[in-house]
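Enquirer: Give me coordinates for this.
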Amino acid sequence: MTVKDSSRQVQYRNPLVLQRADPWVYKHSDGYYYFTGSVPEYDLIELRRSRTLDGLAEAKTSVCWRKHETGKMSANIWAPEIHFIGGKWYIYFAAAWTSETRDGLFDHRMYVLENESPNPMEGEWIEKGQIVTAWESFALDATSFVQHDVQYLVWAQKDPAIEGNSNLYIAPMSNPWTLGGPQVMLSKPEYEWEKIGFLVNEGAAVIKHGGKIFISYSASATDHNYCLGLLWADGSADLLNPLSWSKSPVPVFVTDEEHGQYGPGHNSFTVAEDGKTDIMVYHARSYKEIVGDPLYDPNRHARAKAITWDKQGMPVFGRPLPDTH
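Expert: All right, here's what the predicted structure looks like:
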């Protein structure tokens, strides 16, 4: 890692972790960065930790959970996230059925694991079951945050009455695996850059800055068209009112052919070792052409870069950085 003194610009090795799509990084009060993401085989959930972000590349991994042999949670384990809520660890993830094949991927539901150990690399992960939503339909990419002592869930789901693959929803929670009120749609694919290949809003991640709450999300197919969009609201507003939220009409982070970075998306947010610089962790490929279904190309690597903030308090994502090794 290098730190440039005048701007506190932090730079990391790129890629950071190989073949880990949908990367999630959480920096805990114990000083460790905890990392998880989708493995290429989509068959288990693993966790690693390091006191530095660069250290995640070589960190020892621990398998938290493996898919079931049959029935629910038995195929296509996608996009795990680790959260610390109420003194316990939780992992949100999406899973499908054994009967699902590569020709019928999109029947995922969201599930939750719980671990009471102070160190989530140890202890036992207990299945808390499926997150029940308004419809029994394709649902994935659950994330959670707290505002004014209310725990919220944000996720992607297919509304059977709306054309497309997934929209973004928010709801309060009564506990880390149960919604505590009706879900509200925050965004659906409406701009052309959200509808290439598939009509997708997914992979939400939350960051707070200057009294505002920002939600990044991913749009379009998982090839070079994948990109990030942005929603935001005032932190004092009613977050369950769709009118409280604004949406960028243009993507905020896109493929950069000059830098050799394709399909950047499905990010998380953390903070640098200096405790001040906001960091975005995301995946992208280093090539454009893909043979077969992009979901089965394993080379979506986890990457990290600093983001800055403009005078209006809006995030500046910049460009995907070129590979350093």
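Enquirer: For the rest of this, base every contact and every neighbour count on C-alpha atoms.
Expert: Noted.
Enquirer: Tell me, how many residues neighbour R51?
Expert: 16 (other C-alpha atoms under 10 Å).
Enquirer: So it versus E116, what's the distance?
Expert: Applying C-alpha to C-alpha, to the nearest Å, the value for R51 to E116 is 21 Å.
Enquirer: ok, now Y33?
Expert: Distance of Y33 to E116, given as C-alpha to C-alpha: 18 Å.
Enquirer: swap in E258?
Expert: Counting by C-alpha to C-alpha, the separation of E258 from E116 is 46 Å.
Enquirer: Looking at these two, which one has more neighbours?
Expert: With other C-alpha under 10 Å as the criterion, E258 and E116 differ in neighbour count, and E116 comes out ahead with 16 against 9.
Enquirer: show me the contacts for the more buried one.
Expert: The neighbours of E116, taking C-alpha atoms under 8 Å, 6 or more residues apart in numbering as the test, are G87, K88, W89, G123, E124.
Enquirer: run the last query once more with 6 Å
Expert: Under the criterion of C-alpha atoms under 6 Å, 6 or more residues apart in numbering, the neighbours of E116 are K88.
Enquirer: what separates it from H83, distance-wise?
Expert: Remark: distance between E116 and H83 (C-alpha to C-alpha) = 12 Å.
Enquirer: Next: L240.
Expert: When L240 is compared with H83 (using C-alpha to C-alpha), they lie 22 Å apart.
Enquirer: Kindly report the same for Y33.
Expert: Taking C-alpha to C-alpha as the criterion, Y33 is separated from H83 by 12 Å.
Enquirer: what's the answer for E58, then?
Expert: Applying C-alpha to C-alpha to E58 and H83 gives a distance of 22 Å.
Enquirer: let's see this one next to it:
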Amino acid sequence: MAEIPNPIVLQRADPYVIRYKGTYYFTGSYPAFDRIALRKASRLEDLQRAEEVVIWEKHETGPMSHLIWAPELHRIQNKWYIYFGAAPNDGQSDDTFNHRIFCLENEAEDPTTGTWVERGKVETGMDTFSLDATSFELNGSQYLVWGQQDLDIPGHSNLYIARMENPWTLATTPVMLAKPEYDWECIRFKVCEGPAVITHGDRIYITYSASGTGPEYAMGMLTADLDADLLDAASWSKSPNPVFTTNAEAHMYGPGHNSFTKAEDGVTDVMVYHVRNYTEIVGDPLYEPNRQACAKTISWGTEGPIFGKPEAMSRWTPTTTEVLPPDGSHE
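Expert: Okay, the predicted model is just below:
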């Protein structure tokens, strides 16, 4: 199929795309980290020019008042849910931010309309830094996978899974599936975050991102059988090597924090991810706005998904840290 023009959306890190009844819905981290916005289009390549609808803004004070990160939009039991990370301040405790996971709910058919209701914090049983929640349904059970810090394990975040009682409440004790342990997961920061779930054949895969948010950022992968006990850490195998990394030849650096969707044919799998196309970053790369949302088709082999390499941008991208208007206009 034809190559997807990239970026699909400018200056949106942590991109999440879901295709529902022929429409693509997109969200991601807003550069000011102060709101959650959605846009929709019938084609991935049209998302950049689509209207951006702000559906929620941070509180003035309290646990949802700072650093709104990585919203994800999910369709669960005929309702829409958004999971996101938020903090009570911009500061850090023991070199780690103070985020927790929160949930919004909307009963409308179109998530850009209707009323979003705050369902509050997702209690994980651990009162530590947590973020990047994603959800999936399998064999009649709903699961949550997310990143969270364990103060007894070196690093900032590990990956956990639990079965859900409802979309904002866990039914089981969290089980750790992965922690930063390989060299490629521990560059600048020891991090496993940004999980995304895809199934194919008789297996389920969880991709995740690791290390700092600069060129070192890369994706790893966990694999389990579909009929396995997903709440048993022994059911999962972890790739010792990254599965998607910087492609310096194409000037594509630090790809990661991906999601999965389908192409317009409803069959071909598509990976959506963020990436930068330069390395000259002034200051903390976390706050540099030019992580662009891109998409590429993936293929399958006997060992699982074949991601290839991030391909060069085919559309204009900014070269300064100025935050663009939502439509990306730069004239």
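Enquirer: Just give the TM-score of the two.
Expert: Laid over one another, the chains give 0.95 as their TM-score (TM-score structural alignment, normalised by the length of structure 1), with 315 aligned residues with a C-alpha RMSD of 1.3 Å.
Enquirer: Common neighbours of E116 and H83 of structure 1, please.
Expert: Counting by C-alpha under 6 Å, 6+ apart, E116 of structure 1 and H83 have no contacts in common.
Enquirer: okay, now G181 of structure 1: neighbour count?
Expert: By other C-alpha under 10 Å, 14 other residues sit near G181 of structure 1.
Enquirer: Identify the residue of structure 2 aligned to it.
Expert: With TM-score structural alignment as the criterion, the equivalent of G181 of structure 1 in structure 2 is T172.
Enquirer: Confirm that its match sits in a strand.
Expert: No: under DSSP: H, G, I helix; E, B strand; the rest coil, T172 of structure 2 falls outside any strand and is assigned coil.
Enquirer: mind listing what it touches?
Expert: T172 of structure 2 sits next to A162, R163 when contact means C-alpha under 6 Å, 6+ apart.
Enquirer: any chance you could map the helices in the stretch 201-325 of structure 1?
Expert: Here the stretch 201-325 of structure 1 has no helices by DSSP state H, counting those that start in this stretch.
Enquirer: just the strands in the stretch 101-250 of structure 1 please.
Expert: Using DSSP state E, counting those that start in this stretch, the strands of the stretch 101-250 of structure 1 run over 109-115, 126-130, 139-147, 150-157, 167-175, 178-179, 184-187, 201-209, 212-219, 227-234, 245-247.
Enquirer: Could you check the ones you listed and tell me which one is nearest D310 of structure 1?
Expert: Nearest to D310 of structure 1 among those is strand 201-209 (11.2 Å), distances taken as C-alpha to C-alpha.
Enquirer: neighbours of the residue mapped onto A79 of structure 1 from structure 2, just the number please.
Expert: Alignment note: A79 of structure 1 maps to A70 in structure 2; criterion TM-score structural alignment. Under the neighbour criterion other C-alpha under 10 Å, A70 of structure 2 is assigned a count of 26.
Enquirer: cool, and T279 of structure 2?
Expert: Under the neighbour criterion other C-alpha under 10 Å, T279 of structure 2 is assigned a count of 14.
Enquirer: cool, and D141 of structure 1?
Expert: The burial count assigned to D141 of structure 1 is 26, neighbours taken as other C-alpha under 10 Å.
Enquirer: how close does it get to R13 of structure 1?
Expert: Taken as C-alpha to C-alpha, the spacing of D141 of structure 1 relative to R13 of structure 1 amounts to 26 Å.
Enquirer: What strand or helix carries R19 of structure 2?
Expert: With secondary structure defined by DSSP states H and E, R19 of structure 2 is part of strand 13-20.
Enquirer: against structure 1, where does the helix or strand following that strand fall?
Expert: Next in sequence after strand 13-20 of structure 2, counting helices and strands by DSSP H and E, comes strand 23-29. Across structure 1, the stretch matching strand 23-29 of structure 2 (TM-score structural alignment) is residues 32-38.
Enquirer: and that stretch, which residues are buried?
Expert: Y32, Y33, Y34, F35, T36, G37, S38 (16 or more other C-alpha atoms under 10 Å).
Enquirer: Which residues does it contact?
Expert: Contacts to stretch 32-38 of structure 1, defined as C-alpha under 6 Å, 6+ apart, come from residues 20-27, 47-51, 78-80.
Enquirer: swap the cut-off to 7 Å and go again
Expert: Identification of contacts with stretch 32-38 of structure 1 by C-alpha atoms under 7 Å, 6 or more residues apart in numbering yields 20-27, 46-53, 78-81.
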